[in-house]
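**Q** Okay, sequence plus prediction incoming.
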Amino acid sequence: MMANNKKNQSNNTILVIHSLISGAVAGALAKSTIAPLDRTKINFQISNAPYSAKAAFKFLSDTYTNNGFFSLWRGNTATMTRIIPYAAIQFTAFEQWRKVLQVDSLTTKNNGSRKFFSGSLAGVTSQTLTYPLDLARARMAVTTKNEYKSLGDVFKKTYHEEGLKGFYRGYVPTILGIIPYAGTSFFTYGTLKSFVKDKHGYENTFVNLASGAVAGMAGQSSSYPLDIIRRKMQTSIITGNYYINLRKTIWIIYKSEGIIQGFFKGLSMNWIKGPIATGISFATYDFVSNTLKSV
């Protein structure tokens, strides 16, 4: 009995290590790929300027012309500092929450809600532990080096100007958004992958990419207004707007920009970058994880 317990603990430790490594690689690759699009989206989310594909292209073009090619990846160091632990924790937490909720002990027809909650809880876990890094990334994405020279400078000025609570500005809408986003993403990805495997008897990187892309679009669409709200709250000290709490922020956005322009600005950009990032993330995670298991 003790031998079996030790073996199970050892197997779980190996699973955790594999998940941490696979998640870190998946997150880093996915976010680096879409970093310029992410920076563009955040810029429009926090401003009152109307979004269009032409305006987005102009922002990218002007950024490149005025600040050089690598300025398109400004804030990506902060993104990597956050996304590597975030993705590592999220995928690992998902595997562990699946065990806690006994997802695999149920039939496919009966485990849908538990899959969703496993993904939601994984998202909440990882987001809570890495939130200050997300805030720093957002602030670097919408500023120049004159305002924040480095990631360390963001933390220093945030603490000096806002105190410790400044690092969690926008946390509530973030958590409210991550519940449907992560839950929907993990549920959709797992369901589509299982469907293809059961129906056609195979699984490969292309299937995982396609399943991840659909999962990304579904997840982004389910939580996008809350993403707008959190970005405005995170960067309020930069824009000078009075976004002090969730209710106040929602009211200001509605009054100044309306429902569609205010809460869904840049969603079409997310329908491009979201599926790309999520598809790469899930496919990379499975690829690296399977590779590590075979070593």
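**A** Done, it's in.

**Q** Could you use CA atoms for every contact and neighbour count after this?
**A** Fine.

**Q** give me every residue that touches the residue nearest to Gly279 when sequence neighbours are not counted.
**A** Leaving out its chain neighbours, the residue that sits closest to Gly279 by CA to CA, 6 or more residues apart in numbering is Gly212, at 3.8 Å. Residues near Gly212 by CA atoms under 8 Å, 6 or more residues apart in numbering: Ser185, Tyr189, Pro275, Thr278, Gly279, Ile280, Ser281, Phe282, Ala283.

**Q** another structure for you, compare them:
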Amino acid sequence: MSAKSGERLKDEGTQLQVTAAGATAGVISRFVIAPLDVVKIRLQLQTHSLSDPLSVRPLPPNSPIYKGTFPTLLSIFRSEGLTGLWKGNLPAELLYLCYFAIQFTTYRQTTLLLHSTLGESTLPPSLESFISGAVAGATGTTATYPLDLLRTRFAAQGNDRVYSGFLPAIRQIYHQESYKGFFRGLAPALGQIIPFMGTFFTVYETLRPNLSKLELPYSSGGALAGTIASVTAKTGTFPLDLVRKRIQVQGPTRKRYVHKNIPEYTHGTFGTMKEIVKREGVRGLYRGLTVSLVKAAPASAVTIWTYERTLKFYAGLGDRGVKGI
């Protein structure tokens, strides 16, 4: 693949258009996959399972046992109503709005910086995409991490409401845990997002030129490339995502979430991974992987599909605006 063939995502449109298109894609994608995201978080935080002998032990009262994606969806709906499937949607929408805008903008700017400092054809396209994707993912994750933590905590609470609302949650976390409470789990988040985004954009930019030529009935080639890229990257980095979720719900409210027996983890990212393996076996690091992969397909497809068309729309508005002057 030539350097020119991989530049459309990064260089098409102005910076404002790229930012607006990325933000729009993030918001729409988040709303569509919100119920699956809640299911994933509930499964990731579950340390017990009827099918796992290591986890069979007396459970605290009212601790649910989730088994599978659709049974978990049904269980949440029955016990918490339809709104239970969209718990944490406000911080999540803000997260996706800000994250995708920052991600796409940083990806574009990092690539342009590489071109200006090293030259357009100096780096192999796959390496260029990996570097730009990793920088974009790390920047977006760090800037929006408090929203990610809030999303997880809201999704983790059952009928016993730990936080009464978005702003009260911010005040309560700051009062009880100081500003550091908003960044619990940032280390595994960065450890996951750098290889995830690097792999995602590398696979995406590699597949997109050929897949874009395909005429698909319900999807674009770009959306298909995005789906394959997301599934590939997510599978490889999933244990770090699970560790991040477990650390995010640490603190004074740890025993008040829907799972009452979340262990206390005090030994950092790798210490937490070791403890999970010791308590739950290796399979404990992959709780929620199935729904995560199920979620990855529509999320990536909607994100890339919306991004490409929104960017064209904004670019069209800009062209008409220029012509009208």
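**A** That came through fine. Source: prediction; values computed, not measured.

**Q** Distance to Tyr243 of the first structure and secondary structure for the contacts of Gly212 of the first structure - can I get that in a markdown table?
**A** Putting those into a markdown table (distance: CA to CA, whole Å; DSSP: H, G, I helix; E, B strand; the rest coil) gives the following:
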| residue | distance to Tyr243 of the first structure | secondary structure |
| --- | --- | --- |
| Ser185 | 29 | helix |
| Tyr189 | 35 | helix |
| Pro275 | 30 | helix |
| Thr278 | 30 | helix |
| Gly279 | 33 | helix |
| Ile280 | 34 | helix |
| Ser281 | 32 | helix |
| Phe282 | 34 | helix |
| Ala283 | 37 | helix |
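
**Q** Closest one to Thr92 of the first structure out of those residues, please.
**A** Nearest to Thr92 of the first structure among those: Phe282, at 12.8 Å, using CA to CA.

**Q** returning to that earlier point: what does the residue nearest to Gly279 of the first structure align to in the second structure?
**A** Aligned counterpart of Gly212 of the first structure in the second structure: Gly226 (TM-score structural alignment).

**Q** Just the element for that match, please.
**A** Assessed by DSSP states H and E, Gly226 of the second structure sits inside helix 221-248.

**Q** Kindly report the same for Gln127 of the first structure.
**A** helix 112-141.

**Q** with the second structure superposed, average distance for the helix or strand just after that helix?
**A** Per DSSP H and E, helix 112-141 of the first structure leads on to helix 151-162 as the next helix or strand towards the C-terminus. Its aligned residues in the second structure lie a mean 1.6 Å from helix 151-162 of the first structure after superposition (mean CA distance after the TM-score superposition for the first structure).

**Q** same deal with stretch 90-99 of the first structure?
**A** Stretch 90-99 of the first structure sits 0.7 Å off on average (mean CA distance after the TM-score superposition for the first structure).

**Q** May I see the buried residues of that stretch?
**A** Neighbour-count burial for stretch 90-99 of the first structure flags Gln90, Phe91, Thr92, Ala93, Phe94, Glu95, Gln96, Trp97, Arg98 (criterion: 16 or more other CA atoms under 10 Å).

**Q** Let me see the ranges of the helices in the stretch 1-150 of the first structure.
**A** With helices called from DSSP state H, counting those that start in this stretch, the stretch 1-150 of the first structure shows them at 2-33, 35-46, 53-67, 76-100, 112-141.

**Q** Reformat those helices as TSV; add distance to Ile259 of the first structure.
**A** Formatted as TSV, the helices of the stretch 1-150 of the first structure follow (distance: least, CA to CA, whole Å):
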stretch	distance to Ile259 of the first structure
helix 2-33	28
helix 35-46	13
helix 53-67	19
helix 76-100	29
helix 112-141	23
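
**Q** burial measure for Glu128 of the second structure, as a count.
**A** Using other CA atoms under 10 Å, Glu128 of the second structure is surrounded by 23 other residues.

**Q** which one is the aligned partner of it in the first structure nearest to, not counting chain neighbours?
**A** Mapped onto the first structure by TM-score structural alignment, Glu128 of the second structure lines up with Arg114. Nearest residue to Arg114 of the first structure, sequence neighbours excluded (CA to CA, 6+ apart): Val103, at 6.0 Å.

**Q** and what of Ser129 of the second structure?
**A** Excluding the flanking residues, the one nearest Ser129 of the second structure by CA to CA, 6+ apart is Thr202, at 5.1 Å.

**Q** which element is that neighbour on?
**A** helix 186-211.

**Q** Verify the stated contact: Asp227 of the first structure with Ile179.
**A** No: look at Asp227 of the first structure against Ile179 with CA atoms under 8 Å: they stay out of range, at 11.9 Å.

**Q** before we move on, back to that, show me what counts as buried in the helix holding Gly226 of the second structure.
**A** Using 16+ other CA under 10 Å as the test for burial, helix 221-248 of the second structure gives 221-234, 237-248.

**Q** just stretch 144-156 of the first structure next, same as before
**A** Tyr148, Ser150, Leu151, Val154, Phe155.

**Q** now do stretch 248-266 of the first structure
**A** Residues Thr249, Ile250, Ile253, Glu257, Gln261, Gly262, Phe263, Phe264, Lys265, Gly266 are the ones in stretch 248-266 of the first structure that count as buried (16+ other CA under 10 Å).

**Q** can you list the residues that contact that stretch?
**A** With contact meaning CA under 8 Å, 6+ apart, stretch 248-266 of the first structure is reached by 41, 44-45, 48, 50-52, 224-226, 228-229, 232-233, 242-243.
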